[in-house]
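Chemist: following is a predicted model, sequence given first.
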Amino acid sequence: MATDSRSTGRAEAPARGATGGRRRAGRRVAVLVGVLVLLCLPPWWTLLAAGTDWPLPVVAAGTAVLLAWAVGFPFLMVRGHRPRSRDDRAARIADTSLGVVWVLWTCSVLGALADLLLAAAGVGGAGRARLVAAAVVLLAAGVLARGHHEAMRVPRVRRLDVRLPRLGAGLDGTRVVLLADTHYGPIDRAAWSAGVTEAVNALDADVVVHAGDIADGTPVQRRAQAAPLGAVRARLARVYVTGNHEYGSEAQGWLDRMAELGWEALHNRHLVVERGGDALVLAGVDDVTAESSGLPGHRADLAGALAGADPDLPVLLVAHQPKYVPHAAAAGIDLQLSGHTHGSQIWPFRYLVRLDQPVVRGLSRHGERTWLYTSGGTGFWGPPFRVFAPSEITLLTLRAGEGG
């Protein structure tokens, strides 16, 4: 009986695709299980198993709690963070529990190291493991309480001068207020948002910048939390660019919403502000993830943003991620303002953030002309904690001329 090789090939191709899909899914599940085991193992070992000699019911109860979290966490995350149908209650539980487990993991690792050092020094005796376990729990509780307070309060103002040699004398002393990563989300922070607006207005800004990641959710879902941004005051301009999180929650919708609130959306475009007879170009680009979103017209396009701008004028560029700075430096940008890193948000994530970004927070120089300021973030993402990474509202005073 004859066989059509072309038909066989067509039949085999979907089969190979299905097999490959199953393998990829299997790898993802294996990675997830591995991560969850690594997160749970140090707390389990330090608190329950490393010579603590707790009664069996205590060990069983503690093990059951960690196991229940590991099993339930992925389902809560998926349910809580689906782009179109977010369950804010599930998100709050998943995000908060992740922060708790991460801090407990860090404290448990430190506790295990302390236990080894004490054992090597012959300190503590038979009760040492229980004392270490108790210390780990108390330390984690203190860190979490402080970290939650830091995340939920209105940020302190960080002030610094930035000298731009090409800035005209008429613009010397221009006050630029930078917000970034407000991440309006599952926890209703409308009152916090109003507090941020009040703090910004007290700074008497010439320009207010929002460097993206405005929310986790659609403009409809986060309407009340974003509303206070409409009351932000600035003498010359209020400008905004998209962050990577907008591309999971209606990026164009957020551009439209910010325009509705009176902000200029720097969607690969620029505007010029003037003071004292001198001019400054305010330019912005979409986030570097925009092109992969598939949204027509969304990509980081610096050439488009600067099209038609006078090349002799100084340029302040807003780009969500610090790693865009090589493009800024190559174009001779005077100052790039960014966010994205959250200053690492929860220690010791700064060492992982540094693998992806050139700077975690603060002012840095790139190339012959370009300054980059990376905000530590105004809000928080996910776990409602900030550990050794305070939030900020930034006041940058632009200074003209050489020096300093």
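Modeler: Great, that's in hand.
Chemist: going forward, measure contacts between C-alpha atoms and count neighbours the same way
Modeler: Fine.
Chemist: and residue 274, which helix or strand is it part of?
Modeler: strand 269-275 (DSSP states H and E).
Chemist: from the chain's centre, how far out does that strand sit?
Modeler: Centre-to-centre, strand 269-275 and its host chain are 28 Å apart (Cα atoms, centre = their mean, to the nearest Å).
Chemist: whatever helix or strand comes next after it: which residues count as buried?
Modeler: Counting by DSSP H and E, the element after strand 269-275 in chain order, helix or strand, is strand 278-284. Using 16 or more other Cα atoms under 10 Å as the burial criterion, the residues of strand 278-284 that qualify are 279, 280, 281, 282, 283, 284.
Chemist: how about stretch 168-187?
Modeler: 168-169, 171-186.
Chemist: now swap in stretch 200-214 and tell me
Modeler: Those would be 200-201, 203-214, for stretch 200-214 by 16+ other Cα under 10 Å.
Chemist: quick one: contacts of stretch 72-82?
Modeler: Outside stretch 72-82, the residues that touch it by Cα atoms under 8 Å, 6 or more residues apart in numbering are 86, 87, 88, 89, 90, 91, 92, 93, 94, 95.
Chemist: meant to ask about stretch 358-367
Modeler: With contacts defined as Cα under 8 Å, 6+ apart, stretch 358-367 is touched by 322-323, 325-326, 329-330, 341-344, 350, 353-354, 371-376.
Chemist: the stretch 201-350 of the chain: helices as residue ranges?
Modeler: 223-226, 251-260, 302-306, 325-330, 350-356 (DSSP state H, counting those that start in this stretch).
Chemist: could you do the stretch 1-150 of the chain as well?
Modeler: Assigned by DSSP H, counting those that start in this stretch, the helices in the stretch 1-150 of the chain fall at 5-44, 56-80, 88-120, 128-152.
Chemist: other SSEs contacting the third one?
Modeler: Taking 3 or more Cα pairs under 8 Å, 6 or more residues apart in numbering; DSSP states H and E as the contact definition, the neighbouring helices and strands of helix 88-120 are helix 5-44, helix 56-80, helix 128-152.
Chemist: hang on, the earlier thing: can I get the helices of the stretch 1-150 of the chain in CSV with mean neighbour count and distance to residue 334?
Modeler: Below are those laid out as CSV (neighbours: other Cα atoms under 10 Å; distance: least, Cα to Cα, whole Å):
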stretch, mean neighbour count, distance to residue 334
helix 5-44, 13, 42
helix 56-80, 15, 41
helix 88-120, 19, 38
helix 128-152, 19, 32
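Chemist: need those in TSV (columns: distance to residue 258).
Modeler: Output for the helices of the stretch 1-150 of the chain, formatted as TSV (distance: least, Cα to Cα, whole Å):
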stretch	distance to residue 258
helix 5-44	37
helix 56-80	25
helix 88-120	23
helix 128-152	23
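Chemist: out of the ones you listed, which gets nearest to residue 228?
Modeler: helix 128-152 (16.6 Å; Cα to Cα).
Chemist: who are the packing partners of the closest one?
Modeler: Using 3+ Cα pairs under 8 Å, 6+ apart, helix 128-152 is in contact with helix 88-120.
Chemist: hold the first one in mind and look at this next one:
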Amino acid sequence: MTDTSEARSADGAAHVPQQSRLRRLMRYLPLVAPVLLWAVPCWVLLHAGQHWPLPVALGGTALFAVGLVTMPITMMRGHGRRQQDRAAIVGATLLGTSWVLFTWSVLLGVLLRLALTVADVGDGRTRARIVTWAVLGVAATLLAWGYAEARRVPRVRRLDVQLPRLGAGLDGTRVALITDTHYGPLDRARWSARVCEKVNTLDADLVCHTGDIADGTAERRRAQAAPLGTVRAARAKVYVTGNHEYYSEAQGWVDLMDELGWEPLRNRHLLLERGGDTLVVAGVDDVTAESSGLVGHRAHLAGALAGADPDLPVLLLAHQPKFIDRATAAGIDLQLSGHTHGGQIWPFHHLVGIDQPALAGLSRHGTRTQLYTSRGTGFWGPPFRVFAPSEITLLVLRSGEGATGPRNA
């Protein structure tokens, strides 16, 4: 009979080389991905049977080559030690553009070409040129629309959420959620003010920000974040850190939010009381906090709930949806998260799904716990949103059973 420990050891030994190979492959991803993003569209648009005049083919290829070289350089200058805002804008715009071109070059390069072949439209050169103009037309349209979507003030998404343990005195409690504002290289101070004005029209009892306020330090992005100080809530304004705070002096953001009148829920809770009933509103640091090396920063759910009556319903703020496993194990009633941006630029949501258990909207986990994942209020990096609209969310908490579902307001 085989010893169990020996079997596990053999299993582990086989597993380690697989992990090592995966890690080695992941190291090359930053090198391979930019090449694919620019080389595939270049081939599909210029060298897949179009037979363009030589100046067109050479000029177009040179343009793609410039994009391939410029994008990683400007991304490094913009997001590395130098933190050059202009470089960050150029790099992010090129990243978004190349992603859209790559996506539609692959889709139309296969599907449209196949359809044209089946329909016997023209010869090979004609079909190839139709594909080129179709890809350029679709990409230009989506980039223009996506830019407008990213820069507009988000629409309000209204959602009734039933919490069976919520007391009748708290029925109708209005919770406004903003998240992932990502104030950054593009100055969005006016946009920030308009977002806050819209939040103030919601007459919320509780306003929540679930992290990723900005890219950059609090001192550097203070002007864009300042309008958050104008947000009004009948009971409280609460905030938790996101992973991007830990790229740029998280404690500075905690201090600034406190200064602006928001209560940072760093592994702690407060009580919201009305009509003789009580709701525990808790928050945890982002799951990346501990690896940041900042003393006292970590996601500690037990600390957030310490001293709370276990029979009371709990609303938890946690930046990343993946925290839902711990929330479910602790019997949390509702977790509010952001982080995913709903994918931001289609079809990136497929990659987001590898890392996160939910992309957007309300989902149920276990017998008690629900998770609401916002698509985010702002955008990160590329100033585009394609098939992933931003949102300001108004959740109306209801006692008892029978959710009515989401709607735009």
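Modeler: All right, it came through fine. This structure is a prediction, so every number in the text was calculated from the model and none was measured.
Chemist: work out the TM-score between the chains.
Modeler: After superposition, the two chains reach a TM-score of 0.91 (TM-score structural alignment, normalised by the length of structure 1), with 379 aligned residues with a Cα RMSD of 1.5 Å.
Chemist: which of the buried residues of stretch 168-187 of structure 1 fall within strands?
Modeler: If you go by DSSP state E, the buried residues of stretch 168-187 of structure 1 have 174, 175, 176, 177, 178, 179 in strands.
Chemist: between those, which sits nearest residue 149 of structure 1?
Modeler: The closest of these, once distances to residue 149 of structure 1 are taken by Cα to Cα, is residue 179, at 19.3 Å.
Chemist: nearest residue to that closest one other than its sequence neighbours?
Modeler: residue 210 (4.7 Å; Cα to Cα, 6 or more residues apart in numbering).
Chemist: list the contacts for residue 387 of structure 1?
Modeler: Neighbours of residue 387 of structure 1 in contact, by Cα under 8 Å, 6+ apart: 143, 144, 146, 147, 150, 345, 346, 347.
Chemist: please redo it, this time with the cut-off set to 7 Å
Modeler: Taking Cα atoms under 7 Å, 6 or more residues apart in numbering, we find residue 387 of structure 1 in contact with 147, 345, 346, 347.
Chemist: what's residue 54 of structure 2 aligned with over in structure 1?
Modeler: Taking TM-score structural alignment, the alignment pairs residue 54 of structure 2 with residue 56 from structure 1.
Chemist: quick check: buried residues in stretch 210-229 of structure 2?
Modeler: Quick answer for stretch 210-229 of structure 2 (16+ other Cα under 10 Å): 210-218, 221-222, 224-229.
Chemist: next one: stretch 337-357 of structure 1
Modeler: 337-347, 350, 353, 357.
Chemist: circling back: what packs against the strand holding residue 274 of structure 1?
Modeler: Other helices and strands packing on strand 269-275 of structure 1, by 3 or more Cα pairs under 7 Å, 6 or more residues apart in numbering; DSSP states H and E, are strand 278-284, helix 302-306.
Chemist: check the mean deviation of that strand from structure 2.
Modeler: The superposed strand 269-275 of structure 1 is, by mean Cα distance after the TM-score superposition for structure 1, a mean 0.9 Å from where its aligned residues fall in structure 2.
Chemist: residue 254 of structure 2 against residue 264, yeah?
Modeler: Yes. Using Cα atoms under 7 Å, residue 254 of structure 2 is in contact with residue 264, at 6.3 Å.
Chemist: distance between stretch 367-380 of structure 1 and the chain's centre?
Modeler: Distance, centroid of stretch 367-380 of structure 1 to centroid of chain: 13 Å (Cα atoms, centre = their mean).
Chemist: just the buried positions in it, please.
Modeler: For stretch 367-380 of structure 1, a neighbour-count test (16+ other Cα under 10 Å) marks 369, 370, 371, 372, 373, 374, 375, 376, 377, 378, 379, 380 as buried.
Chemist: the third one belongs to a strand, doesn't it?
Modeler: Yes. Assessed by DSSP: H, G, I helix; E, B strand; the rest coil, residue 371 of structure 1 belongs to a strand.
Chemist: ok, now which ones touch it?
Modeler: Counted by Cα under 7 Å, 6+ apart, residue 371 of structure 1 has contacts 334, 335, 336, 363, 364, 365.
Chemist: mind listing what the third one touches?
Modeler: Think residue 336 of structure 1. 316, 317, 318, 319, 371, 372, 373.
Chemist: closest to residue 259 of structure 1 among those?
Modeler: Distances from residue 259 of structure 1 to those, taken by Cα to Cα, are shortest for residue 318, at 16.5 Å.
Chemist: now do that closest one: how many residues are near it, please.
Modeler: 34 (other Cα atoms under 10 Å).
Chemist: if I look at it, how far off is residue 191 of structure 1?
Modeler: 27 Å (Cα to Cα, to the nearest Å).
Chemist: now do residue 299 of structure 1
Modeler: Counting by Cα to Cα, the gap from residue 299 of structure 1 to residue 191 of structure 1 is 33 Å.
Chemist: residue 35 of structure 1 now?
Modeler: For residue 35 of structure 1 relative to residue 191 of structure 1 (Cα to Cα), the value is 36 Å.
Chemist: likewise residue 211 of structure 1?
Modeler: 21 Å.
Chemist: same check, this time on residue 384 of structure 1
Modeler: On the measure of Cα to Cα, residue 384 of structure 1 and residue 191 of structure 1 end up 16 Å apart.
Chemist: ditto for residue 257 of structure 1
Modeler: 19 Å.
Chemist: and the two? Which one has more around it.
Modeler: Ranked by neighbour count (other Cα under 10 Å), residue 257 of structure 1 and residue 191 place residue 257 first, with 20 against 13.
Chemist: so who does the nearest residue to that one once chain neighbours are set aside touch?
Modeler: Closest residue in space to residue 257 of structure 1, ignoring its immediate chain neighbours: residue 219 at 6.7 Å, by Cα to Cα, 6+ apart. The neighbours of residue 219 of structure 1, taking Cα under 7 Å, 6+ apart as the test, are 253, 254, 257.
Chemist: nearest to residue 163 of structure 1, of these?
Modeler: residue 254 (32.4 Å).
Chemist: give the contact list for the closest one.
Modeler: residue 219.
Chemist: corresponding residue for it in structure 2?
Modeler: With TM-score structural alignment as the criterion, residue 254 of structure 1 pairs with residue 253.
Chemist: circling back to that earlier point, which of the buried residues of strand 278-284 of structure 1 lies closest to residue 395 of structure 1?
Modeler: residue 282 (16.3 Å).
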